[in-house]
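Asker: Quick one, structure for this:
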Amino acid sequence: MSFPITRHRRLRGTAGIRGMVRETILNTLDFIQPIFVTYGTGVKNEIGSMPGVYHFSLDMLKAEVDEIAALGIPAVLLFGIPETKDAIGSSGFADDGIVQEATRLIKQWYPELLVVADTCLCEFTDHGHCGMVHTHTVDGVVHGDVINDASLELLTRTAVSQAKAGADIIAPSNMMDGFVQAIRTGLDENGFEHVPIMSYSVKYASAFYGPFREAADSAPQFGNRKTYQMDPANLREAIREADSDVLEGADMLMVKPALAYLDVIRTIRDQFDLPLVAYNVSGEYSMVKAAALQGWIDEQAVVLEMLTGMKRAGADIIITYFAKDAARWLQG
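Answerer: This is a model prediction of the structure:
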């Protein structure tokens, strides 16, 4: 018998010993902070379902970026809410689009702060889907099919416009087949072969995105996204999706959401050697915030444990709305 010769508690007796043998270390450099930028002036509006997260107009953005940079968070992820929307999401690839303008400002203020541009059309289309759609009406109800190949051209235009504005990393989240190859080709042909692609490789059709729909004003006007985002029940499919993106030239892979998909993160980590990103999504954030506001949990302890779990599962990078708070807590 191992006991009493072996006593596992010997390595748990003091904070110093626990720290010395700790296997997973959470660090501020692991984080990316999402930001929602919008049109208008003087806008800093809290998102109702996401306490502590705001919409910022460009004139109100600098204070937020100042805080992120001061905390040592290395990167931001930009989402844009445009003034106008149309069927093809043209505001998404306009040179004066909201994401492009925000990118230019941030790179002017903080050249070393990494700007990650979310590359999708859902925030910019009037129908709320991530690509072009073909619609038809049956008994007064609008139905639509997302057109994969035609959408790739628009997504590529969006990525190129973001790179021209100064985005350091392109993060396509649309889940169209072939999107990495199309965007990689477009970037390379326009002189941006040095710009990496952080692919939303494994993105599930998840109920955890609910608050984001409010934040990004991107709820589908008809149907849902289950024909192009993954079934939450599937794991082997995640390997196929990631493998396709690797072959097409992705530089980083992502699993989204994170909390209910730690097994997927571990599987992708074990199968591929590219840097792996976990997206701690809006619903995961809002659940913790709601419980903390009720006094039911210790927010700091729960958040740091949750983020550590994502890193322990295999994530190298974590996109999280808790990035600023977590950075403060880690720095004491």
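
Asker: make it CA atoms for all contacts and neighbour counts henceforth
Answerer: Will do.

Asker: which residues does Y204 contact?
Answerer: When the contact criterion is C-alpha atoms under 8 Å, 6 or more residues apart in numbering, the partners of Y204 are 229-232, 256-257.

Asker: The same query, at a cut-off of 6 Å, please.
Answerer: Taking C-alpha atoms under 6 Å, 6 or more residues apart in numbering, we find Y204 in contact with 229-232.

Asker: for S206, same thing?
Answerer: Contact criterion C-alpha under 6 Å, 6+ apart gives no residues in contact with S206.

Asker: do N280 as well
Answerer: Contacts of N280 were listed using C-alpha under 6 Å, 6+ apart, and they are 258, 319-320.

Asker: now do 8 Å
Answerer: With contacts defined as C-alpha under 8 Å, 6+ apart, N280 is in contact with 256-259, 318-321.

Asker: go on, P232?
Answerer: Contacts for P232 were tallied using C-alpha under 8 Å, 6+ apart; they are 204-206.

Asker: M176 reaches L154, doesn't it?
Answerer: No. Taking C-alpha atoms under 8 Å as the contact criterion, M176 and L154 are not neighbours in contact, 11.5 Å apart.

Asker: still on that earlier bit, for the contacts of Y204, pick the one with the most neighbours.
Answerer: Each of the contacts of Y204 was scored for neighbours by other C-alpha atoms under 10 Å, and M230 scores highest at 19 neighbours.

Asker: Would you do the same for the sequence below? I want to compare the two.
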Amino acid sequence: GADIVAPSDMMDGRIGAIREALEEDGFIHTNILAYSAKYASNYYGPFRDAVGSAANLGTSSKETYQMDSANSDEAIREVGLDIDEGADMVMIKPGLPYLDIVYRIKQTFGMPTFAYHVSGEYAMLKAAAQNGWINERPVVLETLLSFKRAGADGILTYYAKQAAKWLK
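Answerer: Coordinates of the predicted model:
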């Protein structure tokens, strides 16, 4: 069994359906991490390229079901809905360009709030470090600290293993 279930789509009613199914089957201690504020972002590019989904999108986009980057109030509404449906914690994705959202969610709801440091954010830092434009370790640690300062209780990052070594 899983300790946490984290559906990454934003389909309306998904969290409620999962919560109901978990409880009906006796999994009352399984937490739900809702990807409540998932923005239609260009920062997902490296991941989409790696899994081949960028080609599948063609000229279409995910803007029909992911949030508009200009709309910060929608995040508050979406998180509230997921909490009402039974979410135990929420995810903001991507994290770095939406630190204001991380802060607002944490201040508004006071519940466990996570930020996803996505592939494009990681790739930018890696490329800058490889080209000698930044000193990777302090810049990455500063970036991760910014998530915490904004209110994130946890960070999902491609830098997890490296950051753990640096912080050891």
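
Asker: How alike are these chains, TM-score-wise?
Answerer: Aligned and superposed, the two chains score 0.94 in TM-score terms (TM-score structural alignment, normalised by the length of the second structure); 166 aligned residues with a C-alpha RMSD of 1.2 Å.

Asker: now the contacts of P232 of the first structure as JSON lines including distance to A150 of the first structure and secondary structure?
Answerer: Below are the contacts of P232 of the first structure laid out as JSON lines (distance: C-alpha to C-alpha, whole Å; DSSP: H, G, I helix; E, B strand; the rest coil):
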{"residue": "Y204", "distance to A150 of the first structure": "22", "secondary structure": "strand"}
{"residue": "A205", "distance to A150 of the first structure": "22", "secondary structure": "coil"}
{"residue": "S206", "distance to A150 of the first structure": "25", "secondary structure": "coil"}
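
Asker: roughly how far apart are H143 of the first structure and G19 of the first structure?
Answerer: 56 Å (C-alpha to C-alpha, to the nearest Å).

Asker: Just give me the longest strand of the second structure.
Answerer: Across the second structure, the longest stretch assigned as strand under DSSP state E is strand 31-38.

Asker: The helix ranked longest in the second structure packs against which elements?
Answerer: As assigned by DSSP state H, the longest helix anywhere in the second structure is helix 136-150. Using 3 or more C-alpha pairs under 8 Å, 6 or more residues apart in numbering; DSSP states H and E as the contact definition, the elements that helix 136-150 of the second structure packs against are helix 99-109, helix 119-130, strand 154-157, helix 160-167.

Asker: if we go to 7 Å?
Answerer: Secondary structure elements in contact with helix 136-150 of the second structure, counted by 3 or more C-alpha pairs under 7 Å, 6 or more residues apart in numbering; DSSP states H and E, are helix 99-109.

Asker: What lies in contact with the helix it packs on?
Answerer: 72, 76, 92, 113, 147, 150-152 (C-alpha atoms under 7 Å, 6 or more residues apart in numbering).

Asker: residue range for the next helix or strand after that helix in the first structure?
Answerer: Moving toward the C-terminus from helix 99-109 of the second structure, the first helix or strand encountered (DSSP states H and E) is strand 113-117. Residue correspondence for strand 113-117 of the second structure in the first structure, counting by TM-score structural alignment: residues 276-280.

Asker: Look up the average distance of the matching stretch to its aligned counterpart in the second structure.
Answerer: In the superposition against the second structure, stretch 276-280 of the first structure averages 0.4 Å from its aligned positions (mean C-alpha distance after the TM-score superposition for the first structure).

Asker: Measure how far that stretch is from the centre of its chain, please.
Answerer: Centroid separation for stretch 276-280 of the first structure versus its chain: 7 Å, with C-alpha atoms, centre = their mean, to the nearest Å.

Asker: what's the span of stretch 192-203 of the first structure, first residue to last?
Answerer: 25 Å.

Asker: contacting residues around it?
Answerer: Contacts made with stretch 192-203 of the first structure from outside it, assessed by C-alpha under 7 Å, 6+ apart, are listed as 168-173, 187, 229-230, 238, 241-242, 245, 250-256.

Asker: Please flag which of the residues you listed sit within helices.
Answerer: Here DSSP H is the test, and the contacts of stretch 192-203 of the first structure give 187, 238, 241-242, 245 as lying in helices.

Asker: where do the helices sit along the stretch 101-250 of the first structure?
Answerer: Using DSSP state H, counting those that start in this stretch, the helices of the stretch 101-250 of the first structure run over 148-165, 179-189, 210-216, 236-248.

Asker: Mean neighbour count, those: which tops it?
Answerer: Per residue and on average, the most neighbours among these fall to helix 148-165, with a mean of 22 (mean count of other C-alpha atoms under 10 Å).

Asker: which helices and strands does that one pack with?
Answerer: Identification of packing neighbours for helix 148-165 of the first structure by 3+ C-alpha pairs under 7 Å, 6+ apart yields helix 98-109, strand 114-119, helix 179-189.

Asker: Dump the ones you listed into JSON lines; add distance to A15 of the first structure as well.
Answerer: Output for those, formatted as JSON lines (distance: least, C-alpha to C-alpha, whole Å):
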{"stretch": "helix 98-109", "distance to A15 of the first structure": "40"}
{"stretch": "strand 114-119", "distance to A15 of the first structure": "35"}
{"stretch": "helix 179-189", "distance to A15 of the first structure": "45"}
